[in-house]
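> build me a model from this:
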Amino acid sequence: MGDAGGRAPLEQAMRRAVELARRGPAWTRNPQVGCVLIAPDGSVLAEGWHRGAGTAHAEVDALSKLPQGAARGATAVVTLEPCNHTGLTGPCSEALIAAGIARVVFAVPDPTPDADGGAQRLAEAGIEVVEDVLRDEVEAAILPWLTAAREGRPYVIAKWASSLDGRIAATDGSSRWITGPAARADVHRRRADSGAILVGTGTVLADDPALTARSEDGELLPHQPLAVVVGSRPLPDDAAVRRHPGGFRSFELADLRAVLDSLWDEGVRTVFVEGGPTLETALLREGLVDEVLVYLAPVLLGGTRLAIADLGIPDIAHARRLDLVSADRLGEDVRIIARPRRAPKED
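As a prediction, the model looks like this:
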C-alpha cells in the first residue's frame, strides 16, 4: 500500500478532515469522521462529515456534493478506515469504488469487528491505500469513541471539582460553588458531548441535581445526555433527575461493569461521572475510569470531605500513576485532565 505524492499535502488534508469530523455529534454510537476529496491536480473537490446514526457517512456525504463521475481519479482523505459493512447505510468502501476513487488515505483502522476490512476491499479493487497518516493526532481527536470500541464499554470520564486540598465540600456539606463560572460552563459543554451523565443516589438525595447541560444563561443546550443514577437507596418521586429531558435510568446493581454494559447496549459510548465520591472511588478501584477531569479552585476547606475515598493502595509504591494530558486555567480555576497510565505494549 503506497504513499505516492508525498505526505505533506496528505497531512494538510487530514487535519482538515479532523476539523470536519468535529462538526459531527460526539455522543452517539457512531464515530466522528471527516473526509476531504482531492482532485489529481491537488485541488479540493468536496468535503463531508458524519452527522450521526442513519445519516450519510463522511465519504458518501462528500461524494454526494459532486456530479456523477466527478470523483473519478481523485484521492479520498478520511480520518477513519472506510467501513465495509451494511448497517443503517451502505458500505463506504463500495461507494468509493463505484465513484472511481483512485486513492484512499486514512489515519486509523476501524476497530469494530463488523465494520473493518474496508482497506482490504479497496486494495482488492485496485485502489491505492495509504494508512496511518497522522494516526496519533486523529486517535487523540476521537479517543473516547476508539477506546469504547476497543474495550466494548463506554469511555468513562470521572469528574470532580475540589479545593486545592482535595475537598469537594465544606464541613457542613455545602459545595456551591467551589469553582467559578468559567469552570462550570466548561462542565456543561462536556455534559452535552456525553452520551450519559452518571451519579450515585447519595448525590441525588443530598443535592437534587438537575444534571442537565445548560448554556451560561441557563438555557438547555441542544443535546442532553441520558441521566443515570446508581445505588440501592430509593429516590423521591419528585427528584429533578426524573424529569431529565435526555431521559432517566436508575440501577440498583452493585456491578458497575454491568451498568456500563447496559448503557453500551443502549448506544452510549461516553459516560460523564459527576459523583459522589463513593461512586467515583468504586469506578477507580475497578479500573473502569479512562479519564480523570478535575477542576481545582484556589481555596482551602480542610475537613474530611475528600473527592476520592480509600482506593486500597497500601503504600506509595502502589500509587495509581496517571499521565497528565493538559492543565489549563479557566478563570481563577485550573482544569486538569489525566488518564491512567497503561502498561507498554509488548512487541
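
> could you use CA atoms for every contact and neighbour count after this?
OK.

> please identify the helix or strand for E59.
In this structure, E59 sits in helix 58-63 according to DSSP states H and E.

> helices or strands next to that helix in the packing?
Secondary-structure packing of helix 58-63 (3 or more Cα pairs under 8 Å, 6 or more residues apart in numbering; DSSP states H and E): strand 34-38, strand 44-49, strand 75-80, helix 92-99.

> all strands of the stretch 51-200 of the chain, in order?
Remark: strands assigned in the stretch 51-200 of the chain by DSSP state E, counting those that start in this stretch are 75-80, 103-108, 128-130, 155-163, 196-200.

> can you list contacts of the third one?
So the one you mean is strand 128-130. M1, G2, D3, A102, R103, V104, V105, F106, A119, L122, A123 (Cα atoms under 8 Å, 6 or more residues apart in numbering).

> one more, please, to line up against the first structure:
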Amino acid sequence: MQTTQSRGPVVLGTTGAPPPRATAAPTATVSAAANATVSATTTATARERAAMARALELARRGPAHGPNPRVGCVLLGTGPAAGGDRADLTDVTTLAEGWHAGVGTPHAEVAALQAARAAGVDVRGATAVVTLEPCNHTGRTGPCAQALLDAGVSRVVVAVQDPNPVAAGGAQHLRAHGVDVVTGVEEDAGRELLRRWLPAASRGRPFVTLKIATTLDGRVAAADGSSRWITSPVARRHAHNLRAESDAIVVGTGTVAADDPSLTARTADGELAQHQPLRVVVGHRPVQPGARLHGPGGDLVHLATHDPAEVLAALEAREVRHVLLEGGPTLAAAFLRAGLVDEVYAYVAPVLLGGGRTAIGDLGITGIADAVRLVPREPVPLGPDVLVVAAVQERAAAGADSDQTGAGTAPGPQREH
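Prediction:
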C-alpha cells in the first residue's frame, strides 16, 4: 500500500553532511566524570538546548510521510576538564547523532547508540537529547527507553512527550530506573516539526490537509470547466512537494471524470518523485480503465462511499497519517461539514473569473456566526501567486452523527519498528 521508507544514516560529530556509516572515531569520548550518576534536575542547560536544536535539524532529514514520526537524537558527554559539572559548557561534547529515516529502520535513539558503538565510544553516563519521548513498547524492535537504559545513559532530555498511550511511558520508565529526565525542552519547535503526526497519533485518524488552487474570487474553474492553469508553475511545483510529503491524495469520482488527474508527485524536472502517495478515489462511480490514475504513480484505492469518516477509517487501517484532500467542491464541503479538515493550503492566483466553479460547496451555513474559522500562518509568495496556510478551528460537525464525530477520538496508532 505504501512506499517503504528507509531510516536515515547515523553520524558522528557535530558538523558537516553525515556519512552513511561511521568511519572514524569521534573527536572525544565520554569522560569518567560523565559516567558518574547525575543528580536529577528540572531544567536543561544551554548546551542541551543547543543539542536539541541540532536534534530537530537531524529529525528533518527523515521522511515527512509515512506512519512514523520524524525524530532526531544527539548523545552528549562531559569532558575531563569540566569535572562533571554540566554548567561548564565548554567541555560538553557531541558523542554521536542519529535520526529516524522511516519504517523498518532504527529509531533515532538506537541509531545514535549504534553510531557510538561502531566507533568504540563509551556512552555510559551520557545525556541523550531526543526530540520525541523514547518509545516504551515492543514492535519490530525493542523499546528505545530500554535501549538507553541498557547503554548506561544517565540523563535524557526530551522536547515532546508521546501522546500515544501505546508507545508513551518511556520517560516514566527511565525515571523509575534512576535516569534523570527533563521534558518540554524546545517543545514548541518539536511540536511544529510533528504538527501533523501528533494529532494523528492522539486521535486515531489521519491529519487532513485541504488543498485548493483558486482565483482571487474563489473560483477553481471557469464557466466552461477549464482550470489549467489557474496558478503559476512556481505554485504548482510547491504543490507537488506537498504531495510528496503526504501519504495519500483523496479526490472524488467527479474530479476523476472531469479532470482525469494522474495524482502523482513530481520533481522540478517533471520526473516522478521517489515517494508516491496513495491515490484514493471516493464515490460510487467506477474509475474508467483508460484513466490516467492507472498509470505510473502510487497505488490506486477506490472507496465506494461518500462518508468522510468511513474514508479516514479505511485509510487509518492502511497506516495513512497525512491525507491531502484535492477533490472538488463537493468533497471539500463534505469533509468540512463533518469537521474532519485540519488545515487548508490555498494557492491563490491574482486572477478574476466572476463565474465558474467555487472552491468549496454548500456547507449548510446560513449566518456568519456559523462560518468555518481559520487561523492563518505567514503567507508564502510563490511567483505571482500567494500560498495561504491556515489551521481550521474546531467546530461542531454540521449534520454529522456521533459516529462520525467520534472518528477523531480513538486511541492513536503506535509507532512502527
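
> picking up where we left off before, mean deviation, the helix holding E59 of the first structure versus the second structure?
After superposition onto the second structure, helix 58-63 of the first structure lies on average 0.3 Å away from the residues it aligns with, using mean Cα distance after the TM-score superposition for the first structure.

> now the strands of the stretch 51-200 of the first structure as CSV including mean neighbour count and distance to V271 of the first structure?
Converted to CSV, those look like this (neighbours: other Cα atoms under 10 Å; distance: least, Cα to Cα, whole Å):
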stretch, mean neighbour count, distance to V271 of the first structure
strand 75-80, 30, 22
strand 103-108, 25, 23
strand 128-130, 20, 33
strand 155-163, 24, 5
strand 196-200, 26, 5
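
> could I get those strands as a markdown table with distance to A185 of the first structure?
Output for these, formatted as a markdown table (distance: least, Cα to Cα, whole Å):
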| stretch | distance to A185 of the first structure |
| --- | --- |
| strand 75-80 | 29 |
| strand 103-108 | 32 |
| strand 128-130 | 40 |
| strand 155-163 | 13 |
| strand 196-200 | 16 |
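
> and of the helices and strands packed on helix 58-63 of the first structure, who's closest to K65 of the first structure?
strand 44-49 (6.4 Å; Cα to Cα).

> mean shift between the closest one and the second structure?
Mean deviation for strand 44-49 of the first structure: 0.7 Å (mean Cα distance after the TM-score superposition for the first structure).

> Provide the aligned range in the second structure for that strand.
Matched against the second structure by TM-score structural alignment, strand 44-49 of the first structure falls on residues 94-99.

> off-centre distance for the matching stretch?
Mean C-alpha position of stretch 94-99 of the second structure versus that of the full chain (Cα atoms, centre = their mean, to the nearest Å) differs by 21 Å.

> again with stretch 359-367 of the second structure
Relative to the chain's own centre, stretch 359-367 of the second structure is displaced by 30 Å; criterion: Cα atoms, centre = their mean.

> what residues in the first structure pair up with the lengthiest helix in the second structure?
If you go by DSSP state H, the second structure has its longest helix at helix 46-59. The aligned range for helix 46-59 of the second structure in the first structure is 8-21, by TM-score structural alignment.

> buried residues in the matching stretch?
L10, E11, A13, M14, R15, R16, A17, V18, E19, L20, A21 (16 or more other Cα atoms under 10 Å).

> that one against the second structure, how far on average?
Here stretch 8-21 of the first structure, set against the second structure after superposition, deviates by a mean of 1.4 Å using mean Cα distance after the TM-score superposition for the first structure.

> ok so, going back, for the strands of the stretch 51-200 of the first structure, which one sits closest to P91 of the first structure?
strand 75-80 (13.3 Å).

> contacts for that closest one?
Strand 75-80 of the first structure is contacted by residues 10, 13-14, 17-18, 21, 33-40, 58-59, 101-110, 138 when judged by Cα under 8 Å, 6+ apart.

> residue contacts, L143 of the first structure?
Contacts for L143 of the first structure were tallied using Cα under 8 Å, 6+ apart; there are none.

> repeat that for E94 of the first structure.
N84.

> and whichever residue in the second structure pairs up with it, how far is that from G77 of the second structure?
In the second structure, the residue matched to E94 of the first structure (TM-score structural alignment) is Q146. Computed with Cα to Cα, to the nearest Å, the distance linking Q146 of the second structure and G77 of the second structure is 19 Å.

> equivalent analysis for Q161 of the second structure, please.
According to Cα to Cα, Q161 of the second structure and G77 of the second structure sit 23 Å apart.

> what about the two, which has more around it?
Remark: of Q161 of the second structure and G77, G77 carries more neighbours, 29 against 21, as counted by other Cα atoms under 10 Å.

> that one and T93 touch, don't they?
Yes - counting by Cα atoms under 8 Å, G77 of the second structure touches T93, with 5.4 Å between them.

> ok so, going back, what range in the second structure matches the helix holding E59 of the first structure?
Using TM-score structural alignment, the partner range for helix 58-63 of the first structure is residues 108-113.

> leaving out chain neighbours, which residue sits closest to the residue sitting nearest the centre point of the first structure?
Most central in the first structure under Cα atoms, centre = their mean is P144, positioned 3.4 Å from the mean C-alpha point. Ranked by Cα to Cα, 6 or more residues apart in numbering and with sequence neighbours excluded, the top spatial neighbour of P144 of the first structure is Y155, at 5.4 Å.

> from L296 of the first structure, how far off is the one you found?
On the measure of Cα to Cα, Y155 of the first structure and L296 of the first structure end up 23 Å apart.

> over to L20 of the first structure?
Going from L20 of the first structure to L296 of the first structure by Cα to Cα gives 32 Å.

> now do T203 of the first structure
Distance, T203 of the first structure to L296 of the first structure, using Cα to Cα: 20 Å.

> now swap in L88 of the first structure and tell me
Distance of L88 of the first structure to L296 of the first structure, computed by Cα to Cα: 43 Å.

> looking at these two, which one has more neighbours?
L296 (25 against 10).

> what does that one correspond to in the second structure?
Match for L296 of the first structure (TM-score structural alignment): V348.
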